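Asks: what shape does this take:
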Amino acid sequence: MMNYIQTIRKLIGNEMLMTVGCGIIIEHENQILLQHRKDRDVWGIPGGVMEPGETFLETAVRETFEETGLIVEQLKLFGLYSGEEGFSEYPNGDKVFSVQIIFYSNCFSGELTHNTEESHEHRFFPRNNLPHLNSHQERFIQDWVNQMTLPVIK
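Replies: As a prediction, this is how the structure comes out:
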């Protein structure tokens, strides 16, 4: 099944596309869940792009389940992120500008899946020992590290 992004990419090629990304900072025992991406050698939070008709919450929960196998509940708004850090160019040349809606939860169930289509593994990390982060997600992960007052709006 072709998704919205694939459909639009057929029409515009690699040109700039605006997207809405939704992700979840999942915390367990004062540690954050990060995924090691396959497309880039970086770590970031689970999440992805909103499909037409979805709510922010539906997108975050769906993407997190697809990527991790976890069912996340009791989401709270963590932050809204926009600005220059939202620009990205993928290895295939696709350009995007993404506005990010980030949630927080420490309530989840299910079995953590590791080797998925998009990631090598998932692991919980303490605030003082984070791996090489996805530069496009680093600001909200650092806001979690610094225990910013929520919601964060940047």
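Asks: for the rest of this, base every contact and every neighbour count on C-alpha atoms.
Replies: Noted.
Asks: what about the helices in this structure?
Replies: Applying DSSP state H to the chain gives helices spanning 4-12, 56-68, 138-145.
Asks: nearest residue to the residue nearest to the spatial centre of the chain in space, please, no chain neighbours.
Replies: Most central in the chain under Cα atoms, centre = their mean is Gly47, positioned 3.2 Å from the mean C-alpha point. Nearest residue to Gly47 in three dimensions, chain neighbours excluded: Gly23, at 3.9 Å (Cα to Cα, 6 or more residues apart in numbering).
Asks: the one you found contacts Ile102, correct?
Replies: Yes. Checked against Cα atoms under 8 Å, the pair Gly23 and Ile102 is within contact range at 4.9 Å.
Asks: surely the residue nearest to the centre of the chain touches Thr68?
Replies: No. The criterion here is Cα under 8 Å, and Gly47 misses it with Thr68 at 9.6 Å.
Asks: what's the local residue count around Ile25?
Replies: Ile25 sits with 25 neighbouring residues when counted by other Cα atoms under 10 Å.
Asks: let me know whether it touches Gln31 as I believe.
Replies: No. Applying Cα under 8 Å, one finds Ile25 not in contact with Gln31, separated by 9.8 Å.
Asks: want to put them side by side, so please do this one too:
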Amino acid sequence: MGRRIDYYDDPNAPRANSLVPSVNVVVENHKGEILMIRRTDNDNWAVPGGAIDLGESITQAAIRETKEETGIDVEITGLVGIYSDPKHVIHYTSNDEVRQEFSIVMAGRPLGGNLSSSVESSEVRWIPFNDIDSLSLDQSMRRRIGCYRSEGVVTVHL
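Replies: As a prediction, the model looks like this:
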């Protein structure tokens, strides 16, 4: 399995060769904990997410990716933000793809299911907000969770 390497405004970063719309989901439970995964490609913590497949909506991708990576069924409740900084590129070493960031971050609430890891997630946990600062996260993920925490959610009809 290849690795994922994130670069931020780095003059030595490889040049982007793709742009793939993706989705991330901040799922908060009734205890105020956030659903997080430990990624297998870089060992960092993140909220679930991934590429939007052809033929699926943003909401469908968000629900699918969350279920695949965590075992949890979710309902999408709104939009956190859209992140498309061309200074942030993601290098996937398995195929030498270098993506320019383009992530739509949604908010969700859990409906059911059981925590389970996957090929993409070595660990899945509900994490209290206060514990997130001590975890190893890429700065883009930390920013997305921070936006959710400070700015809230925009209700949208998708």
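Asks: can you give me the TM-score here?
Replies: Here the superposed chains carry a TM-score of 0.79, computed using TM-score structural alignment, normalised by the length of the first structure; 136 aligned residues with a Cα RMSD of 1.9 Å.
Asks: can you give me the strands for the second structure?
Replies: 4-8, 18-19, 22-27, 33-39, 45-46, 49-51, 72-83, 88-92, 97-100, 103-113, 121-128 (DSSP state E).
Asks: what span of the first structure lines up against the fourth one?
Replies: Which is strand 33-39 of the second structure. Counting by TM-score structural alignment, strand 33-39 of the second structure pairs with residues 31-37 of the first structure.
Asks: related to what we said a few turns ago, mean neighbour count, the strands of the second structure: which tops it?
Replies: strand 22-27 (a mean of 26; mean count of other Cα atoms under 10 Å).
Asks: that one vs helix 139-151, what angle?
Replies: Orientation of strand 22-27 of the second structure against helix 139-151 (axes from the mean of the first three to the mean of the last three Cα atoms, to 10 degrees) gives an angle of 50 degrees.
Asks: list the helices and strands strand 22-27 of the second structure packs on?
Replies: strand 33-39, strand 49-51, helix 58-70, strand 103-113 (3 or more Cα pairs under 8 Å, 6 or more residues apart in numbering; DSSP states H and E).
Asks: at 6 Å instead, please
Replies: strand 49-51, strand 103-113 (3 or more Cα pairs under 6 Å, 6 or more residues apart in numbering; DSSP states H and E).
Asks: quick revisit: show me what contacts the residue nearest to Gly47 of the first structure?
Replies: 46-47, 60, 102 (Cα atoms under 6 Å, 6 or more residues apart in numbering).
Asks: mind checking how far it is from Thr59 of the first structure?
Replies: Computed as Cα to Cα, to the nearest Å, the Gly23 of the first structure to Thr59 of the first structure distance reads 8 Å.
Asks: next one: whichever residue in the second structure pairs up with Gln100 of the first structure from Gly81 of the second structure, what distance?
Replies: Structural alignment (TM-score structural alignment) places Gln100 of the first structure against Ser103 in the second structure. With distances taken as Cα to Cα, Ser103 of the second structure is found 8 Å from Gly81 of the second structure.
Asks: kindly report the same for Leu111 of the second structure.
Replies: For Leu111 of the second structure relative to Gly81 of the second structure (Cα to Cα), the value is 22 Å.
Asks: got it, and Ile63 of the second structure?
Replies: Remark: distance between Ile63 of the second structure and Gly81 of the second structure (Cα to Cα) = 17 Å.
Asks: I figured the residue nearest to the centre of the first structure hits Ile25, correct?
Replies: No. Under the criterion of Cα atoms under 6 Å, Gly47 of the first structure is not in contact with Ile25, lying 9.2 Å apart.
Asks: got the contact list for Asn14 of the first structure?
Replies: Counting by Cα under 6 Å, 6+ apart, Asn14 of the first structure makes contact with 93-95.
Asks: out of those residues, which one sits closest to Tyr4 of the first structure?
Replies: The shortest approach to Tyr4 of the first structure among these belongs to Asp94, at 14.4 Å (Cα to Cα).
Asks: how about the closest one: what's its closest non-neighbour residue?
Replies: Closest residue to Asp94 of the first structure apart from its sequence neighbours, by Cα to Cα, 6+ apart: Asn14 at 4.2 Å.
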